[in-house]
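Engineer: No sequence on hand, only this structure:
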């Protein structure tokens, strides 16, 4: 993430901290935020505010999108692999 974007996100979190609710969804673990934001100091400060008095819901499981994609791909392969014989 560009430094300007990370800084802007931090400013939003800092301004809303203790004032109102914040909901964030991500597919990255908390331990990866320093790498994602490109600055471990900003990530630590942001996470400090976000995790204070927070509820973290971690969902594990198969992706519905990937499951549906695999099902469509399998159907496509089956249809593409069908041999049609000419009518006599």
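Structural biologist: Cool, got the structure. Not measured: the values here are computed from a predicted model. Numbers count the residues shown, from 1 in each chain.
Engineer: drop to CA atoms for contacts and neighbour counts, all remaining ones
Structural biologist: Noted.
Engineer: Against residue 2, how distant is residue 38?
Structural biologist: 7 Å (Cα to Cα, to the nearest Å).
Engineer: here's the one I want to compare it with:
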């Protein structure tokens, strides 16, 4: 939408200035060619300057396939993962645990 009305350069500039950009539920769908180019541009503007946090249910090893184009995937992952702190969580989903707790309390 921002590209159509001329707001795209301003949107990119504002995303570059955000202290922490959160990519939540990263990798739920494969990226289109346009998505890949846009993401690379955003990450390039932020690289080494601001923090970017990505949450995903996919292991990092599968991100390359979600991005698609091998060359752009390498560039995107280099900027996103290269100096990243990686935290791999294990166990049941907190939503599942909360639902079980709610059901237990409701039956009492």
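Structural biologist: That came through, no problem. Predicted, not measured: the structure shown is a model, and the values here were computed from it.
Engineer: what's the TM-score here?
Structural biologist: After superposition, the two chains reach a TM-score (TM-score structural alignment, normalised by the length of structure 1) of 0.67; 74 aligned residues with a Cα RMSD of 2.2 Å.
Engineer: can you give me the strands in structure 2?
Structural biologist: Counting by DSSP state E, structure 2 has strands at residues 20-23, 51-54.
Engineer: quick check: the last one aligns to which part of structure 1?
Structural biologist: Strand 51-54 of structure 2 lines up with residues 21-24 of structure 1 when matched by TM-score structural alignment.
Engineer: For the most centrally placed residue in structure 2, which non-adjacent residue is closest in space?
Structural biologist: For structure 2, the residue nearest the mean C-alpha position is residue 23 (2.9 Å; Cα atoms, centre = their mean). Spatially, and ignoring its direct neighbours in sequence, residue 23 of structure 2 is nearest to residue 54 (4.5 Å; Cα to Cα, 6 or more residues apart in numbering).
Engineer: Name the residue in residue 38 and residue 2 of structure 1 with the higher neighbour count.
Structural biologist: Between residue 38 of structure 1 and residue 2, counted using other Cα atoms under 10 Å, the more crowded position is residue 38 (15 against 10).
Engineer: Kindly state which residue of structure 2 is aligned to that one.
Structural biologist: In structure 2, the residue paired with residue 38 of structure 1 according to TM-score structural alignment is residue 68.
Engineer: Tell me the spacing between its match and residue 79 of structure 2.
Structural biologist: With Cα to Cα as the criterion, residue 68 of structure 2 and residue 79 of structure 2 are 16 Å apart.
Engineer: Kindly report the same for residue 49 of structure 2.
Structural biologist: Taking Cα to Cα, one finds residue 49 of structure 2 at 11 Å from residue 79 of structure 2.
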